[in-house]
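In: 3D model of this:
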Amino acid sequence: MPATQKEMQDARLPLGYRDFCADLLIPLNKCRSETYYLPFKCQDERHVYEKCQYDE
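Out: Purely as a prediction, here's the structure:
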């Protein structure tokens, strides 16, 4: 389900990232901030987001 404008504003997504895959980027950014951007902690979320970007 696509993210709403309100959800994207609350997540402070830059305008360039407010696209079809924004609903996947919000939990990815949350995971990244909670794990201090350790690259191996949010692999599943990152791969799902990158696949969405590739398909789009």
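
In: Could you use CA atoms for every contact and neighbour count after this?
Out: OK.

In: If you drop the residues flanking it in sequence, what lies closest to the residue nearest to the spatial centre of the chain?
Out: Central residue check for the chain by Cα atoms, centre = their mean: the C-alpha nearest the mean position is that of residue 25, 0.7 Å away. Distance criterion Cα to Cα, 6 or more residues apart in numbering; nearest residue to residue 25, sequence neighbours excluded, is residue 49 at 6.3 Å.

In: How about residue 35?
Out: Taking Cα to Cα, 6+ apart as the measure, residue 35 lies nearest to residue 41, with 6.8 Å between them; neighbours along the chain are not counted.

In: And this one, please, so the two structures can be compared:
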Amino acid sequence: MAGPQMQATQEEMAAANVDMVWRDFCAHVLIKLNDCRRKSLYVPWKCEHERHEYEKCQYKDYKKRVAAAKEASS
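Out: Model (predicted):
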């Protein structure tokens, strides 16, 4: 089974000023979220959908890592 694929390239992440610590498998969603935040001047309720999508992506990635760790330990 192939592992997850990055959807955002290093160039896209660099252009979007994504810090190295946030360059994970959800970076493509984070780029959209940060773009929305900048356009709305960081008004918290303007980007709720994008934030939810980012949090959902992070949760799914976490669940995959936990499952992989369990599989590796058994």
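
In: For the two chains, what TM-score is obtained?
Out: For this chain pair, the superposition-based TM-score is 0.95 by TM-score structural alignment, normalised by the length of structure 1; 56 aligned residues with a Cα RMSD of 1.0 Å.

In: What's the match for the residue nearest to residue 25 of structure 1 in structure 2?
Out: Matched by TM-score structural alignment, residue 49 of structure 1 corresponds to residue 54 in structure 2.

In: about what we covered before: contacting residues for the residue nearest to residue 35 of structure 1?
Out: 31, 32, 35 (Cα atoms under 8 Å, 6 or more residues apart in numbering).

In: How many neighbouring residues does the second one have?
Out: What that stands for is residue 32 of structure 1. Neighbouring residues of residue 32 of structure 1 were enumerated by other Cα atoms under 10 Å; the total is 19.

In: ok, now which ones touch it?
Out: Under the contact definition (Cα under 8 Å, 6+ apart), the residues listed for residue 32 of structure 1 are 38, 41, 42.

In: With residue 16 of structure 2 instead?
Out: Taking Cα under 8 Å, 6+ apart as the definition, contacts of residue 16 of structure 2 comprise residue 31.

In: which residue lines up with it in structure 1?
Out: When structure 1 is aligned by TM-score structural alignment, the residue opposite residue 16 of structure 2 is residue 11.
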